[in-house]
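**Student:** heads up, no residue letters with this:
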């Protein structure tokens, strides 16, 4: 019997050590909380743009986008460590194309035209979270990267005219912002975030996002919100873009 005591004692020590290490590992892993959200936004884009010496108004609504969209994607990834330090990555992309056959040139020739627009907007932010009586407040700093590609073509049916113009313009804006989140009920929470900033060629940029989240279960929720982004970018002689992009969005997020 004494021999069994000598064997059992070390086994209990090893077992308790393994269990403690596993519990410690699980606790450490739980300090990181992540979420990935897929969302769709009914975009309205208003403002004006200048390409070279040609200026035009921008007036794009959801119906126009649905008629001319070739591809679109909107995705958000977020994580926070120990409910204090976090990151936020948001990317939206769309590709639009259109054609017309009623363009007149200076010689009154009837020309056909085509236009391809590709726009990607990437937001990357880091934040520090604080708990207050009014809710959670995240103080954020980061960048917003704009990537605009425009291809235009005018051509005649007899082949005597074939004009092409391409523009690839991208820039980075530097941001500071704040986000407020408040639980209204065990399944409902309200959130509002605001950022603003500028870049080397950007006079001003800002973004507002406000809405509510509904907790579907313990690992997913639904986001219903309104988002608006303003930008006033000027690269004199090449490209100017002064617009407001806004609309309601619906997203589904998974937490892990």
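**Tutor:** Noted; the coordinates are in hand. Because the structure is predicted, anything quoted here is derived from the model rather than measured.

**Student:** drop to CA atoms for contacts and neighbour counts, all remaining ones
**Tutor:** Will do.

**Student:** Check which element follows the host helix or strand of residue 163 along the chain.
**Tutor:** Here residue 163 sits within strand 162-183, counting by DSSP states H and E. Next in sequence after strand 162-183, counting helices and strands by DSSP H and E, comes strand 188-198.

**Student:** Sort out which residues of the helix or strand following that next one are buried, please.
**Tutor:** The helix or strand immediately downstream of strand 188-198 is strand 202-217, counting by DSSP H and E. Across strand 202-217, burial judged by 16 or more other CA atoms under 10 Å covers 202, 205, 206, 207, 208, 209, 210, 211, 212, 213, 214, 215.

**Student:** here comes the other one, which I'd like you to weigh against the first:
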């Protein structure tokens, strides 16, 4: 399944190249901030760890982060969409009896989709899409004892790619106000057993080029690999959720 991402990116490049001669594109770029919380369970080897990570914990231990989504639609109604979110967290714990435990967790989620846009008086603007969601997780836990060389307790990288099918709807509520929703379902046992997301909120349009949004998003994933009760086993069953604020520029 990991070979699918380069294949899709090649297909997308060919798709864009076929329309490169035309200027009839509508583009949208949208940086955003998600007040992320993560709830669920993660198992590395034989160690099962409940995950209850709130936004304050993430913010206090954040080394770097990046959140950006965008769209590009041709006059033929075909287009591309992407969403990329990344965070790098680290923390050190010091105990006189043991030494210093250094922990580092990195997570990146990239979604790339081919989409088709339609509109109707009753539904508003409707987008159907098919794409890939790539998860990239990294865990490092190192112990530096007071009188012994440092020891690597965990050093694990897990990444996988899920097929997703989704929709996005923008419905006019009043002058300059839109109700916006989107969702997808995927996995289908190809990599993750199941993954799904749902996003709901409102947008306010300041001009033909600028708007701001307030939304709430949740993303579920149930993924495992390796042999249970063995050090090769990895399971990640979580809901990543939280409110989102964003500003977008369209041209």
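**Tutor:** Thanks, I have the structure now. Being a predicted model, the structure only gives us computed values, none of them experimental.

**Student:** Not counting its own residues, what contacts the strand holding residue 163 of the first structure?
**Tutor:** Outside strand 162-183 of the first structure, the residues that touch it by CA atoms under 8 Å, 6 or more residues apart in numbering are 134-156, 189-200, 202, 205, 239.

**Student:** Next, the angle strand 202-217 makes with it.
**Tutor:** 50 degrees (axes from the mean of the first three to the mean of the last three CA atoms, to 10 degrees).

**Student:** Dump the buried residues of strand 202-217 of the first structure to JSON lines, plus distance to residue 97 of the first structure.
**Tutor:** Below are the buried residues of strand 202-217 of the first structure laid out as JSON lines (distance: CA to CA, whole Å):
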{"residue": "202", "distance to residue 97 of the first structure": "27"}
{"residue": "205", "distance to residue 97 of the first structure": "26"}
{"residue": "206", "distance to residue 97 of the first structure": "27"}
{"residue": "207", "distance to residue 97 of the first structure": "26"}
{"residue": "208", "distance to residue 97 of the first structure": "28"}
{"residue": "209", "distance to residue 97 of the first structure": "28"}
{"residue": "210", "distance to residue 97 of the first structure": "31"}
{"residue": "211", "distance to residue 97 of the first structure": "31"}
{"residue": "212", "distance to residue 97 of the first structure": "34"}
{"residue": "213", "distance to residue 97 of the first structure": "34"}
{"residue": "214", "distance to residue 97 of the first structure": "36"}
{"residue": "215", "distance to residue 97 of the first structure": "38"}
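
**Student:** Leaving out the residues flanking it, which one is nearest to residue 245 of the first structure?
**Tutor:** residue 45 (4.5 Å; CA to CA, 6 or more residues apart in numbering).

**Student:** what lines up against the one you found once you look at the second structure?
**Tutor:** Counting by TM-score structural alignment, residue 45 of the first structure corresponds to residue 38 in the second structure.

**Student:** can you check residue 151 of the first structure too?
**Tutor:** For residue 151 of the first structure, the residue aligned by TM-score structural alignment is residue 140.

**Student:** Now that match: which helix or strand?
**Tutor:** strand 124-145.

**Student:** Quick check: that strand compared with the first structure, mean distance?
**Tutor:** For strand 124-145 of the second structure, the mean deviation from the first structure after alignment is 0.9 Å (mean CA distance after the TM-score superposition for the first structure).

**Student:** Spit out the contact partners of the residue nearest to residue 92 of the first structure when sequence neighbours are not counted.
**Tutor:** Closest residue to residue 92 of the first structure apart from its sequence neighbours, by CA to CA, 6+ apart: residue 74 at 4.3 Å. By CA under 8 Å, 6+ apart, residue 74 of the first structure lies in contact with 38, 39, 40, 90, 91, 92, 93.

**Student:** Filter the residues you listed down to the ones in strands?
**Tutor:** 38, 39, 40, 90, 91, 92, 93 (DSSP state E).
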